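> Build me a structure from this.
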Amino acid sequence: MGPSGPVRHAAEAQPARSGAPARAVTRTLSDDPLGGTVRRTVLPSGLRVLTEAIPAMRSVSFGIWVAVGSRDETGPQAGAAHFLEHLLFKGTHKRSALEISSEIEAVGGETNAFTTKEYTCYYARVLDEDLPLAIDVMCDLVADSVLEAADVETERGVILEEIAMHDDEPGDEVHDLFARAVYGDHPLGRLISGTEETVTPMTRRQIQSFYRRRYTAPQIVVAAAGNLDHAAVVKLVRQALRGTPLDTDPAAPAAHRPATPTVRTKPATTLVEPKETEQAHVILGCPGIDRTDDRRFALGVLNNVLGGGMSSRLFQEIREQRGLAYSVYSYASQYADSGLFAVYAGCAPGKVDEVLSLTRAELARVAADGITEAELARGKGMSKGSFVLGLEDTGSRMSRLAKGELLYGDLMPVDELLARVDAVTLDDVNALAAELLSRPMSLAVVGPFGERDFAA
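This is a model prediction of the structure:
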């Protein structure tokens, strides 16, 4: 459930007047009683730095978020963003791959990264006293990687093994198959990792070009949460980036992705990946809503009631009462201009028909009759509780800052977000359920079947 609304960023880095140097602009965004003081600085280059000071913590999570993901690739580039994520840890002009990892691990810290369809994140978690080291290392690897030809070949092999490993995990593969069923050849329907056919011929020059064209200061958000001082973090970030390709002329921060035009999805279809597995993996679902849609709060409640926990309708019906599946849940994925709503189940191949029949019946029942007042209250409680409990560590707070800035362009205070959930009415949820769950459903299946097994 993302932030929205109240904290708009009108003041950005201001270009020089009368030849004076551009200056950084800092604002206090909130002083949240459930958290710490949140401040935001826009550097002259357009790079943004957000921090949440939480003095009670003894650690800091520091992340560099780039508004580039797999949906920003052309077909032949598929996997470039993920390939680049691997390569940035392989060495810079100042550090080798071993030095990057050993410097952080020597102080008990940890580093990692991940690529999504709409952004890439590089992060470290360290003791508060080691934050200057983490900032220097992480800024160095994101801004100034050398992308040696030998490292490209080494990581190509690693990524191809990762793709092969993913293919051996049918519970993961079915989610990618479902995305393809809904989005087809659109970038949102492609694998984040790319495929063997796209990764194998990818050249260092192509990756280098993607790196320098996409990793620009206006596209980057730096976020940190924990026992820190905002001004010190900004100073350390500027020092670490000085003289690198991210130390650029004055520019405005990039706008977040627009919600229009809406992504065109495919008509409802069935995709089956035949595989001799002990368990069948199925996903039944449809296009959902985008992440800026005000109904996302009602969707969170609806999702909780349908398949968001052990008390949900689907879990109770399919697992608890009938024992047909170990894992069954519903979920919503939201992008700038599209979304998904789906139900996943893993069950014995011989039970697939019954599981799908029960799932379809429950979705139709909720579409026609809605949910109850008691379910509404429970769904709201789950939404609020999961959000607040998710803010109990510096990593989640750092992510909240970055996603608010990168994906929405604002940061919703915790109290307001909870109030938005509380404001969801029974009519809101039931109207959304009637619309969403009446849509034609696509089906993705991985297991010992063929397309004809689901022709009906």
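> can we go C-alpha only for contacts and neighbour counts from here?
Fine.
> can you pull out the strands in the stretch 301-450 of the chain?
Assigned by DSSP state E, counting those that start in this stretch, the strands in the stretch 301-450 of the chain fall at 325-334, 339-347, 442-447.
> What of the stretch 1-150 of the chain?
With DSSP E, counting those that start in this stretch as the criterion, the stretch 1-150 of the chain has strands spanning 25-31, 37-42, 48-53, 59-66, 110-115, 120-127.
> In a markdown table: those strands, plus mean neighbour count and distance to A81.
Formatted as a markdown table, those follow (neighbours: other Cα atoms under 10 Å; distance: least, Cα to Cα, whole Å):
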| stretch | mean neighbour count | distance to A81 |
| --- | --- | --- |
| strand 25-31 | 16 | 30 |
| strand 37-42 | 22 | 25 |
| strand 48-53 | 28 | 21 |
| strand 59-66 | 26 | 10 |
| strand 110-115 | 18 | 7 |
| strand 120-127 | 22 | 8 |
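> Here is the second sequence; please produce its structure so I can put it next to the first one:
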Amino acid sequence: MQTSPLNPALRHTLANGLTVILHPIPLTDAVTVDIWVRTGGHDETAEQLGISHFLEHMVFKGTERLAPGALDQAIEGRGGITNASTGQDYTHYYITVASADLADSLPYLTEVVTQPAIPAVEFDRERQVVLEEMRRAGDSPDYLAHQSLLAQLYPDHPYGRPVLGTEDSVGSLTPEAMRDYHRSRYSPEQLTVVVVGGIDPGRNAGADHPTTGPSASGSCPIFSADA
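Okay, the predicted model is just below:
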């Protein structure tokens, strides 16, 4: 991250191992929050191939309390945007909202990332979406050329495998396996939350700002110092 010496990014590591990076931009009325997870295709076994990308999809399918699509509705209903992507070494989820909406929007993002329900019905439905995405990619000469190059450059390394997985590997994944993968890979010490834009660092770095979430308990585990 490029920052000015007069306006440096602030880095905090919470007691639970979560890293928070704050970069205030004065006179900006928008904020982007990006949650980076230190996991991706590189971390998958042969049997798990494609699970990181599939999990990225399932995060948007709700929690025990939030219905599928609740994050999109909460953010886009305020005029914001939300998206995610998966690579070999990372998965990340981000929102961009008006600064005034940060306190109400952030808890939705943190809850879906840290507490996805991964329900079986949604899992089976989304599997078809992922498989169709793979088929579309397979019709792209650019994608095929890129994958062929990676396979030749890294023949015996995870970088040579497709992040999307294969039809066989994705077809064999189960909700239980994905929940286990999430529990093992999405722990606080493997997460970095980057907040950039119109924020007050003194307030946003405090324990009382993004700790409260939309959950009934009022806690947001990735920001809780006791998590």
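> And the TM-score between these chains?
Superposed pair, TM-score by TM-score structural alignment, normalised by the length of structure 2: 0.91. Supporting alignment: 221 aligned residues with a Cα RMSD of 2.0 Å.
> S61 of structure 1 -> structure 2?
By TM-score structural alignment, S61 of structure 1 lines up with T32 in structure 2.
> possible to save the strands of the stretch 1-150 of structure 1 as CSV with distance to Y344 of structure 1?
Below are those laid out as CSV (distance: least, Cα to Cα, whole Å):
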stretch, distance to Y344 of structure 1
strand 25-31, 38
strand 37-42, 37
strand 48-53, 36
strand 59-66, 30
strand 110-115, 23
strand 120-127, 26
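> Which among those is found nearest to A444 of structure 1?
Proximity of those to A444 of structure 1 was assessed by Cα to Cα; the nearest stretch is strand 110-115, lying at 23.4 Å.
> Compare the closest one with structure 2 and give me the mean distance after superposition.
When structure 2 is overlaid, strand 110-115 of structure 1 sits 0.3 Å from its aligned residues on average, using mean Cα distance after the TM-score superposition for structure 1.
> Packing partners of that strand?
Other helices and strands packing on strand 110-115 of structure 1, by 3 or more Cα pairs under 8 Å, 6 or more residues apart in numbering; DSSP states H and E, are helix 80-87, helix 97-105, strand 120-127.
> Out of the ones you listed, which is closest to N112 of structure 1?
strand 120-127 (5.6 Å).
> what range in structure 2 matches the closest one?
Strand 120-127 of structure 1 covers residues 91-98 of structure 2 once aligned (TM-score structural alignment).
> which of the strands of the stretch 301-450 of structure 1 sits most buried?
Ranked by mean neighbour count, the strands of the stretch 301-450 of structure 1 are led by strand 442-447 with a mean of 25 (mean count of other Cα atoms under 10 Å).
> quick one: it aligns where in structure 2?
Using TM-score structural alignment, strand 442-447 of structure 1 pairs with nothing in structure 2.
> try stretch 373-383 of structure 1
So stretch 373-383 of structure 1 is aligned with nothing, judged by TM-score structural alignment.
> Check which residues of that stretch are buried.
Neighbour-count burial for stretch 373-383 of structure 1, with 16 or more other Cα atoms under 10 Å as criterion, is recorded at 375-383.
> so can I have CSV of the residues you listed showing distance to R95 of structure 1?
Formatted as CSV, the buried residues of stretch 373-383 of structure 1 follow (distance: Cα to Cα, whole Å):
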residue, distance to R95 of structure 1
E375, 55
L376, 54
A377, 53
R378, 51
G379, 49
K380, 48
G381, 48
M382, 45
S383, 43
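> For G2 of structure 1, give its distance to D72 of structure 1.
21 Å (Cα to Cα, to the nearest Å).
> Same check on A134 of structure 1?
In terms of Cα to Cα, A134 of structure 1 sits 28 Å off from D72 of structure 1.
> More neighbours: which of these two?
Applying other Cα atoms under 10 Å to A134 of structure 1 and D72 shows that A134 carries more neighbours, namely 28 against 19.
> follow-up on the earlier one: nearest to E273 of structure 1, out of the strands of the stretch 1-150 of structure 1?
Of the strands of the stretch 1-150 of structure 1, nearest to E273 of structure 1 by Cα to Cα is strand 110-115, at 24.7 Å.
> relative orientation of the closest one and helix 80-87 in degrees?
Put simply, strand 110-115 of structure 1 runs at 170 degrees to helix 80-87, going by axes from the mean of the first three to the mean of the last three Cα atoms, to 10 degrees.
> List of residues touching strand 110-115 of structure 1?
69-70, 81-82, 85, 101, 104, 120-126, 192 (Cα atoms under 8 Å, 6 or more residues apart in numbering).
> cool, and stretch 218-226 of structure 1?
Residues contacting stretch 218-226 of structure 1 (Cα under 8 Å, 6+ apart): 45-55, 57-68, 128, 251-254, 394-395, 397-399, 401-402, 405-406.
> so that stretch corresponds to what in structure 2?
The aligned range for stretch 218-226 of structure 1 in structure 2 is 189-197, by TM-score structural alignment.
> for stretch 166-179 of structure 1, same thing?
With TM-score structural alignment as the criterion, stretch 166-179 of structure 1 aligns to 137-150.
> list the buried ones in the matching stretch?
Quick answer for stretch 137-150 of structure 2 (16+ other Cα under 10 Å): 147, 150.
> try stretch 118-133 of structure 2
By 16+ other Cα under 10 Å, the buried positions in stretch 118-133 of structure 2 come out as 118-119, 123, 126-127, 130-131.
> Would you mind putting those into a markdown table with distance to L153 of structure 2 alongside?
What follows is the buried residues of stretch 118-133 of structure 2, written out as a markdown table (distance: Cα to Cα, whole Å):
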| residue | distance to L153 of structure 2 |
| --- | --- |
| I118 | 35 |
| P119 | 38 |
| F123 | 33 |
| E126 | 32 |
| R127 | 29 |
| V130 | 26 |
| L131 | 26 |
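> Inside helices: which ones of the residues you listed?
123, 126-127, 130-131 (DSSP state H).
> Could you dump these into a markdown table with distance to G80 of structure 2 added?
Below are these laid out as a markdown table (distance: Cα to Cα, whole Å):
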| residue | distance to G80 of structure 2 |
| --- | --- |
| F123 | 26 |
| E126 | 24 |
| R127 | 27 |
| V130 | 25 |
| L131 | 28 |
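> In JSON lines, list the helices and strands packed on strand 110-115 of structure 1 along with distance to D247 of structure 1.
Formatted as JSON lines, these follow (distance: least, Cα to Cα, whole Å):
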{"stretch": "helix 80-87", "distance to D247 of structure 1": "20"}
{"stretch": "helix 97-105", "distance to D247 of structure 1": "21"}
{"stretch": "strand 120-127", "distance to D247 of structure 1": "19"}
